[in-house]
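Q: Mind looking at a prediction? Sequence and model below.
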Amino acid sequence: MRGSLQSYRKVSVDSQLSEASPHRITQMLFAGALERIAQSKHAIDNNDIASKGALIGKAIGIVQGLRGCLVMDDSEIGQNLNSLYDFVLSGLSQANINNDTAVLDDVSEILRTIKEAWDQIPQEEHNITAHAS
């Protein structure tokens, strides 16, 4: 039953991704990272160390992906986001090593704040790039 549910979720996510704008994909990445962090916190609380490690690893991968998409020009926003992602990645590693749910709460709050700002971008600006005139 669990395998069927996971297969359904994968198909659902795959179909959403195929139709999603880059803005929507970024929103989905933030949501996925936050979900994995919440799940890893639950795993720590239940002493499920194997799941905790796998879930934090997935969250790290997502944050690394978000960080890799940054446009690193001279903008303060890009540099600030890069620093925040560094902090989040360090915190996730620390939480994994120390089973520290408080650190997971801290990094979740940072990601949630960034996601909320991202969610506030008006629809008409979703497809504007740095190179647009």
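A: Nice, I can see it. Numbers count the residues shown, from 1 in each chain.
Q: from here on, contacts and neighbour counts on C-alpha atoms
A: Fine.
Q: Now do the same for N127: helix, strand or coil?
A: Assigned by DSSP: H, G, I helix; E, B strand; the rest coil, the conformation of N127 is coil.
Q: Tell me how far it lies from F87.
A: Noted for N127: a distance of 28 Å to F87, by C-alpha to C-alpha, to the nearest Å.
Q: neighbour-wise, which of those two wins?
A: The neighbour count for N127 versus F87, taken as other C-alpha atoms under 10 Å, is higher for F87 (14 against 11).
Q: quick one: which helix or strand includes the more buried one?
A: Here F87 is covered by helix 76-98, with elements defined by DSSP states H and E.
Q: packing partners for that helix?
A: Counting contacts by 3 or more C-alpha pairs under 8 Å, 6 or more residues apart in numbering; DSSP states H and E, helix 76-98 packs against helix 49-68, helix 101-119.
Q: Dump the ones you listed into TSV; add mean neighbour count and distance to A43 as well.
A: Shown next, in TSV, are those (neighbours: other C-alpha atoms under 10 Å; distance: least, C-alpha to C-alpha, whole Å):
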stretch	mean neighbour count	distance to A43
helix 49-68	18	5
helix 101-119	17	10
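Q: Included below, for side-by-side comparison, is a second structure:
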Amino acid sequence: MNGLQQYQRINTQTSITDADPHKLIQLLYDGALERINMAKARMQAKDFDGKGKLILKAIDIVAGLRSFLDREKGGDLAERLDALYGYMEQALWEANARNDIGRLDEVAHLLRQVKEGWDGIREEATSLQRQAV
């Protein structure tokens, strides 16, 4: 592993260790978007094995986001996010099977929109976390 990769791995591990629950979700969004962008590059380079591995990692991250939904407290919003994450997972499978960059772009766009909303509630979320402690 070269020095840059080691630094990135240590930086990621430190970010995860120091992260609050809200930040962990942000890191998952970032990770999914990064894997999708890397998969696009692999697809364009005709590295289909590498593309497939990256898309599977993105699917795993989206499935993780889906599993973190609190359906009791989240109500209708949690149900809509569950459906959206399910759609994203299916779109990623299709992008992988068909080598469809457009589907990757679609999922990346949806993830960015949800991430922007999540990023926008950071102050409120961390305030609620402090009150719960």
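A: Yep, it's here. None of these values were measured; they are calculated from a predicted model.
Q: pretty sure A32 of the second structure is in contact with L56, am I right?
A: No: with contact defined as C-alpha atoms under 8 Å, A32 of the second structure and L56 do not form a contacting pair (10.1 Å).
Q: possible to save the helices and strands packed on helix 76-98 of the first structure as JSON lines with distance to K41 of the first structure?
A: JSON lines is the format used below for these (distance: least, C-alpha to C-alpha, whole Å):
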{"stretch": "helix 49-68", "distance to K41 of the first structure": "7"}
{"stretch": "helix 101-119", "distance to K41 of the first structure": "6"}
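Q: so which of those helices comes closest to E19 of the first structure?
A: Across these, the minimum distance to E19 of the first structure, taken as C-alpha to C-alpha, is reached by helix 101-119, at 18.0 Å.
Q: mean shift between that closest one and the second structure?
A: With mean C-alpha distance after the TM-score superposition for the first structure, helix 101-119 of the first structure departs from the second structure by a mean of 0.5 Å once superposed.
Q: helices and strands around that helix, which ones?
A: When contacts are defined as 3+ C-alpha pairs under 8 Å, 6+ apart, helix 101-119 of the first structure packs onto helix 22-45, helix 76-98.
Q: distance between that helix and the chain's centre?
A: Counting by C-alpha atoms, centre = their mean, to the nearest Å, helix 101-119 of the first structure is centred 9 Å from the centre of its parent chain.
Q: quick one: that helix to helix 76-98, angle?
A: 150 degrees (axes from the mean of the first three to the mean of the last three C-alpha atoms, to 10 degrees).
Q: what residues does helix 101-119 of the first structure touch?
A: Here helix 101-119 of the first structure makes contact (C-alpha atoms under 8 Å, 6 or more residues apart in numbering) with 27, 30-31, 34, 37-38, 41, 44, 84, 87-88, 91-92, 94-95.
Q: Mark which of these are buried, thanks.
A: Neighbour counting by 16 or more other C-alpha atoms under 10 Å classes 27, 30-31, 34, 37-38, 41, 44, 84, 88, 91-92, 95 among these as buried.
Q: ok so, going back, using a markdown table, lay out the helices and strands packed on helix 101-119 of the first structure together with distance to Q123 of the first structure.
A: Formatted as a markdown table, these follow (distance: least, C-alpha to C-alpha, whole Å):
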| stretch | distance to Q123 of the first structure |
| --- | --- |
| helix 22-45 | 9 |
| helix 76-98 | 20 |
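Q: Among these, which comes closest to K10 of the first structure?
A: The closest of those to K10 of the first structure is helix 22-45. By C-alpha to C-alpha, the value is 12.5 Å.
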